[in-house]
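Student: Here you go, sequence then predicted model.
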Amino acid sequence: MVTNTRQPLLSVVVPVYGVEAQLHQCLDSILDGLDDTDAADVEVVAVDDASPDRCGELLQAYATRRPALRTVTLTRNVGLGLARNAGLDAVTGEYVWFVDSDDWLPTGSVTAVLGRLRADRPDVLLLDHLRVHHDGREEMDASSPLLRGVNGCVRLTERPALLRVQHTAWNKVVRRAFLTDLGVRFYPGWYEDIPFSHPLLIAAERIAVLDRICYYYRQGRPGAITATPSDRHFDAFDQYDRLFDWLSNARPQETKLRADMFERMISHLIVVVGNNHRMPAKLRRSFFHRVSAQYRRYRPADGYPRPGGVGGLKHRLIASNSYLAYSALRLAHRFLDRRPPGHDPVLSTGPVAASSEQQPHTLAARR
């Protein structure tokens, strides 16, 4: 008997924790509908992160029926970032795609991804997505238009706007050798995508874009970070420290890039501090002051591209550490706004607000 030892083109890493109701939908969306050629080019590595429900049993049964699935079982819960690392250590494919186990892929997504990988051989392939709400409503991300009109492969210097695309792991398919050479891994804690996703785009020589909806990002699941008020949102500061440490070591001369990343950081942290679903009221003041300290620590000496309008006003209040003025302005806008509770119009400043919503959605935050 001859065993097929061909290296798959694509490895999909699926960290699993507390998603018993969504697990089959996620796995089926990856593996169903592939022809023989594409099926031979795909492996799925599911990481059971000591899930407290029946996910472990479901994975074992699924692997029995679908040999393309392998399971890594962790003896203790380590969180999303470290679970992704465990999966990354186990994969064999040329490319790796991190898919969260409570999300799923539209029909044909894997086939489309494989086709683009074969055609362009990028370091990073960026994908578009839709947010899917509990009532079935679908919503395009505000940063999705940035993915339009990219032909072939580019560098970030040619399309700097790509830095403003959601900084999640799941909207990127990454060449594994490039990832290994770069030495980027996931860190523990919430907002683990911050020091992972940005270096990929900054360092990549070849960035391709698949202008197609390839990912359904589930909104509003109980336990998701977007719906979890907690002091763990303070983890964002450590993650940004790691990102700026990487920038200092790997790209010390790129002052414009550092200025752009500074604006991204402050705009994202402004979104977090103003969101009732994430920031407990009793912690908002202290979080605001931490953002102000972060502003003073990392503000580029030559300035940065401060946004206009209300977003720019928020930046100025952060710069002056003016929490009372910020609180008054936030209250006034919330009083005048008629949108659903939890949405903060003061802090919704276009793609920034949308791109920051990606961080919230992490399995680690559901633990």
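Tutor: Perfect, thanks for sending it.
Student: Every contact and neighbour count from this point should use C-alpha atoms.
Tutor: OK.
Student: and the end-to-end length of stretch 296-310?
Tutor: 20 Å (CA to CA, to the nearest Å).
Student: now Leu147: how far from His129?
Tutor: Distance from Leu147 to His129, by CA to CA: 11 Å.
Student: whoops, I mixed them up, Asp181
Tutor: The value you get for Asp181 to His129, if CA to CA is used, is 28 Å.
Student: structure B:
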Amino acid sequence: MTNPKISVIIPVYNTEKYLTQCLDSVINQTLSDIEILVINDRSPDNCQQILKEYEEKDSRLRVITNEQNLGLGGTRNVGISLASAQYITFLDSDDWLEITAMEECFDKLEAHKADMALYRYFKFYEHAKHAQPVKTLHKKIKIQTKIFTLNKSPKLFDITSSCMKVYRKKIIDLNNIKFPTKLYYEDVPFSFQFYINMNHAVLVDKPLYYYRQHDNTITQDRGEKMLDMFSIIKITDEKILEKIKDKKIKSAYSDKKINLILNALSRVNKSVKVKFLEQFRELEGFKITGKSFFPLFLLRFRLYGLLQLYVNFIFFVDSLKFKIKILLKQVSIF
């Protein structure tokens, strides 16, 4: 297709049960001038056959197969590099769109000359076959109008997902914005880099995306992958900290880092909690040594001091439990 308006990027891995619903929602969009880039990340199931069938019946759909497994972030990067439209969007292959989604976003982007369209979504509960609209998006990021900037709405950092948005590709290309590869929480640095570099965005205040909730969702992993949080924070700091000049934006970003760590800490499996806490204690910007740590923490990061006390306590308890178990095992040998 020549001059598509939006490139829809769909990474595919192990989702043959849901893939047809996903693809049907895209090829039936009311905005027909779209490019559909479906990247098979070496899926071991029957996804490739399904993709070939769709490629044969719709010339807008192009199937790309990775030479090796790249993970979600790396596969999205492949899509970005191949996209030819003015705007791009990401869709996970177990989710789907309202058929008017791309048209409504495109019209808003063009009408307001915006760099990003942000829209609401449904949570679809697989076990109950029930879709629940998420209604609090605009309240969460304190958007007072449908047109907004990061400076006016710094709580935008609370929205980390790279889906449920349509982006101006020129911003991504000019600033070399990419996803980290093979890391959990890969959406965070991508989304935050875009927020920092965009001019203004537009809110499409209705749910247009169905986000499937089920046991196999990647976000259910609570083991070793949770440790990727610390690599993600370091990557994001390197990409955006020097560009943040506004105190409100810097404060909102710092608050979000606290939130990410607390959220991960509350979800991580007990088997990796000690490792998690050890890495937290060494994270740059959170690390505290000597007599000056407590007032410095409270002054620079407000809640960080209390967070550190909490982490130190949990770390001490978990380490003690671990040492006791080792000791008991040694005693039992004799």
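Tutor: That came in fine, so what should we check first? Everything numeric here is computed off the predicted structure, so don't read it as measured data.
Student: just to revisit the earlier point, between Asp181 and His129 of structure 1, tell me which one has more neighbours.
Tutor: His129 (21 against 8; other CA atoms under 10 Å).
Student: and the more buried one, helix, strand or coil?
Tutor: His129 of structure 1 falls in the strand class when you classify it by DSSP: H, G, I helix; E, B strand; the rest coil.
Student: just the one 10 residues further on next, same as before
Tutor: Reducing the assignment at Glu139 of structure 1 to three states with three-state DSSP gives strand.
Student: Gln239 of structure 1 corresponds to which position in structure 2?
Tutor: By TM-score structural alignment, Gln239 of structure 1 lines up with Ile232 in structure 2.
Student: count of residues packed around its match?
Tutor: 19.
Student: Contacts for the helix or strand hosting it next, please.
Tutor: Assessed by DSSP states H and E, Ile232 of structure 2 sits inside helix 228-240. Here helix 228-240 of structure 2 makes contact (CA atoms under 8 Å, 6 or more residues apart in numbering) with 183-186, 188-189, 192-193, 196, 257, 260-261, 264, 279-280, 283-284.
Student: again, only this time at 6 Å
Tutor: 183-184, 189 (CA atoms under 6 Å, 6 or more residues apart in numbering).
Student: List the buried residues for the helix or strand harbouring Leu309 of structure 2?
Tutor: Assigned by DSSP H and E, Leu309 of structure 2 belongs to helix 304-333. Neighbour-count burial for helix 304-333 of structure 2, with 16 or more other CA atoms under 10 Å as criterion, is recorded at 304-305, 307-308, 311-312, 315, 318-319.
Student: Equivalent analysis for stretch 29-48 of structure 2, please.
Tutor: Buried, per 16+ other CA under 10 Å, within stretch 29-48 of structure 2: 29-31, 33-43, 47-48.
Student: from those residues, which ones fall inside helices?
Tutor: 47-48 (DSSP state H).
Student: Which pair of the buried residues of stretch 29-48 of structure 2 spans the longest distance?
Tutor: Thr30 and Arg42 (30.6 Å; CA to CA).
Student: For structure 1, which segments count as strands?
Tutor: 10-16, 42-48, 69-73, 95-98, 124-132, 138-140, 172-175, 207-218 (DSSP state E).
Student: Single out the most deeply packed of those strands.
Tutor: Sort the strands of structure 1 by mean neighbour count, taking mean count of other CA atoms under 10 Å, and strand 10-16 sits at the top with a mean of 28.
Student: Tell me which of the strands of structure 1 lies nearest to Val154 of structure 1.
Tutor: Nearest of the strands of structure 1 (CA to CA): strand 207-218, 5.1 Å.
Student: which outside residues touch the closest one?
Tutor: By CA under 6 Å, 6+ apart, the surrounding residues in contact with strand 207-218 of structure 1 are 103-106, 109, 122, 124-132, 153-155.
Student: for stretch 78-91 of structure 2, same thing?
Tutor: Under the criterion CA under 6 Å, 6+ apart, residues 4-10, 163, 166-169 lie in contact with stretch 78-91 of structure 2.
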